[in-house]
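*Asks:* Sequence plus predicted model, see below.
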Amino acid sequence: MENQANPFEQFKLNRQLLDAIADAGYTEPTPIQEQAIPLAMAGHDVLGIAQTGTGKTAAFVLPLLMKLKYAQGADPRALILAPTRELVMQIAKAAEELGSHTDLRIVALYGGVGPKAQIEALRQGVDILVTTPQRFLDLYAKGEIVLKHIKTMVLDEADKMLDMGFMPQIRRILEVIPTKRQNLLFSATFQEKVEKFSYEFLEFPM
């Protein structure tokens, strides 16, 4: 490490993100980060097979933060779908931590609580939307989510989403979001249904 103060500098991240990485105490990129970050930053569709706890959240959050750079407009430019409320909260927390030196606005949507506070947050403007499929569709149906600026979509724990029966919701979401976008798919396992779905969702994935 003599020649580099921060091993994350290899990813050509900006100073705001490098400072946040240092604040968070990350020292070495994990294998999934080393592989996924450069591909995601280059604009490729990415298929990542990674267990929880391997640093995969940062593997998609850092490229997103880098791409979006600063708050802009009122409508989300990145959409992250996750199967459970816990995971949505975890991803949003990681995004806030890694984006702490930026003014990017992260909003988490999930069920189990009334939608009022979440609608308020959306109306104040959002750059990155982290959400469960059903709550997303509920608020989209109410006209609270504008999708035309979405440039990146991430599906996290795809295997769990398919196991939990979210396929119809995910298909509905794919019907309404802009087709010209970058897609990232993360899954702990690469079972047959994930593989089938990846062909539908990803274009020439790396």
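*Replies:* That came in fine, so what should we check first?

*Asks:* going forward, measure contacts and count neighbours with C-alpha atoms only.
*Replies:* Will do.

*Asks:* just the helices in this protein please.
*Replies:* Secondary structure of the chain (DSSP state H): helices at 15-24, 31-41, 56-68, 85-98, 116-123, 133-141, 158-163, 167-176, 192-201.

*Asks:* now the ones you listed as JSON lines including distance to N183?
*Replies:* Compiled in JSON lines, the helices of the chain are given as follows (distance: least, Cα to Cα, whole Å):
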{"stretch": "helix 15-24", "distance to N183": "22"}
{"stretch": "helix 31-41", "distance to N183": "9"}
{"stretch": "helix 56-68", "distance to N183": "10"}
{"stretch": "helix 85-98", "distance to N183": "17"}
{"stretch": "helix 116-123", "distance to N183": "22"}
{"stretch": "helix 133-141", "distance to N183": "16"}
{"stretch": "helix 158-163", "distance to N183": "12"}
{"stretch": "helix 167-176", "distance to N183": "11"}
{"stretch": "helix 192-201", "distance to N183": "7"}
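
*Asks:* hey, which of these is tucked in deepest?
*Replies:* Of all those, helix 56-68 has the most neighbours on average by mean count of other Cα atoms under 10 Å, namely a mean of 22.

*Asks:* Quick check: which helices or strands does that helix pack against?
*Replies:* helix 15-24, helix 31-41, helix 85-98 (3 or more Cα pairs under 8 Å, 6 or more residues apart in numbering; DSSP states H and E).

*Asks:* next, the one to line up against it:
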Amino acid sequence: MSGDGFQSFKGQFLLAMPSMKDPNFSRTVVYLCEHTAEGAMGFVINRPSQLMGCLDIYKEFELDHGDEAINVPVFTGGPVQLDEIFLLHGPPFDYEGTYPMGDDVALSNSMETLAAVAKGKGPENVAIFLGTAGWAAGQLEGELIGNVWLTVEAGVDLIFDVPVEKRWENALGRLGIDPALLSGDFGSA
């Protein structure tokens, strides 16, 4: 926490509480790529895209692709910038427009990275996101105070290795919380 009382959750995961009413975020896990006093941005990592698959994206950008790249997962990253494509990926991080988020994951939205992924020559761990999740200054902090989200420091295996349908429960388990016992109702004593 800095001297002004702001605590950044960059590089952590947000877990939607059962009380989350917004259908864009119900039972979601969001990886936060940025979180400053000016706002936050991340990607929903457990909402497979119903609009496009990786082959649709390769075709859209006229990218040659190899057989090893036909199963790259595509997610609806959030309701903001739905016309933008982003990649979260593991090493290597030497592609143009790649921003490391730590030692194990980077963010990219460069055509160079996407073309390498399509050819099967890109990072081994990769996921494509359509759109982002975003919060204005103070918005995420207010939602955290209002018990809309839980935060968890978890490894990037949650993005690349845990089956999509188990990510929310898996992340809760890392906090020692049984999802069956988690209530969406809050009150005061």
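*Replies:* Everything's here; your move. Since the structure is predicted, the reported quantities are computational estimates derived from the model, not experimental observations.

*Asks:* Let me see the TM-score of these two.
*Replies:* Superposed pair, TM-score by TM-score structural alignment, normalised by the length of structure 2: 0.27. Supporting alignment: 97 aligned residues with a Cα RMSD of 5.9 Å.

*Asks:* I'd like to know which of the helices and strands packed on helix 56-68 of structure 1 lies nearest to M161 of structure 1.
*Replies:* helix 85-98 (11.5 Å; Cα to Cα).

*Asks:* what's next to that closest one, contact-wise?
*Replies:* 17, 20-21, 24, 57-58, 61-62, 65, 81-82, 106-111, 130-132 (Cα atoms under 8 Å, 6 or more residues apart in numbering).

*Asks:* tell me the angle of it relative to helix 56-68?
*Replies:* If you take axes from the mean of the first three to the mean of the last three Cα atoms, to 10 degrees, helix 85-98 of structure 1 sits at 50 degrees to helix 56-68.

*Asks:* helices or strands up against the top strand by length along structure 1?
*Replies:* The single longest strand within structure 1, with elements called by DSSP state E, is strand 182-187. Applying 3+ Cα pairs under 8 Å, 6+ apart, one finds that strand 182-187 of structure 1 contacts strand 46-49, strand 152-155, helix 158-163, helix 192-201.

*Asks:* you'd agree I173 of structure 1 is up against L137?
*Replies:* Yes - the pair I173 of structure 1 / L137 is scored as a contact, 7.3 Å apart, by Cα atoms under 8 Å.

*Asks:* what's near enough to touch K67 of structure 1?
*Replies:* Shown in contact with K67 of structure 1 (Cα under 8 Å, 6+ apart): M41.

*Asks:* Next one: it from I173 of structure 1, what distance?
*Replies:* Distance from K67 of structure 1 to I173 of structure 1, counting by Cα to Cα, to the nearest Å: 22 Å.

*Asks:* what does K56 of structure 1 give?
*Replies:* The separation that K56 of structure 1 has from I173 of structure 1, given Cα to Cα, amounts to 23 Å.

*Asks:* How about E195 of structure 1?
*Replies:* For E195 of structure 1, the distance to I173 of structure 1 (Cα to Cα) stands at 19 Å.

*Asks:* Repeat that for L47 of structure 1.
*Replies:* Relative to I173 of structure 1, L47 of structure 1 is positioned 19 Å away (Cα to Cα).

*Asks:* residues near T152 of structure 1, how many?
*Replies:* 23 (other Cα atoms under 10 Å).

*Asks:* For K59 of structure 2, the count of nearby residues, please.
*Replies:* Neighbours of K59 of structure 2 (other Cα under 10 Å): 11.

*Asks:* Check for me that it belongs to a helix.
*Replies:* Yes - per DSSP: H, G, I helix; E, B strand; the rest coil, K59 of structure 2 lies within a helix segment.

*Asks:* Next secondary structure element downstream of the helix or strand hosting I85 of structure 2?
*Replies:* Element membership for I85 of structure 2 (DSSP states H and E) is strand 80-89. Moving toward the C-terminus from strand 80-89 of structure 2, the next helix or strand (DSSP H and E) is strand 98-100.
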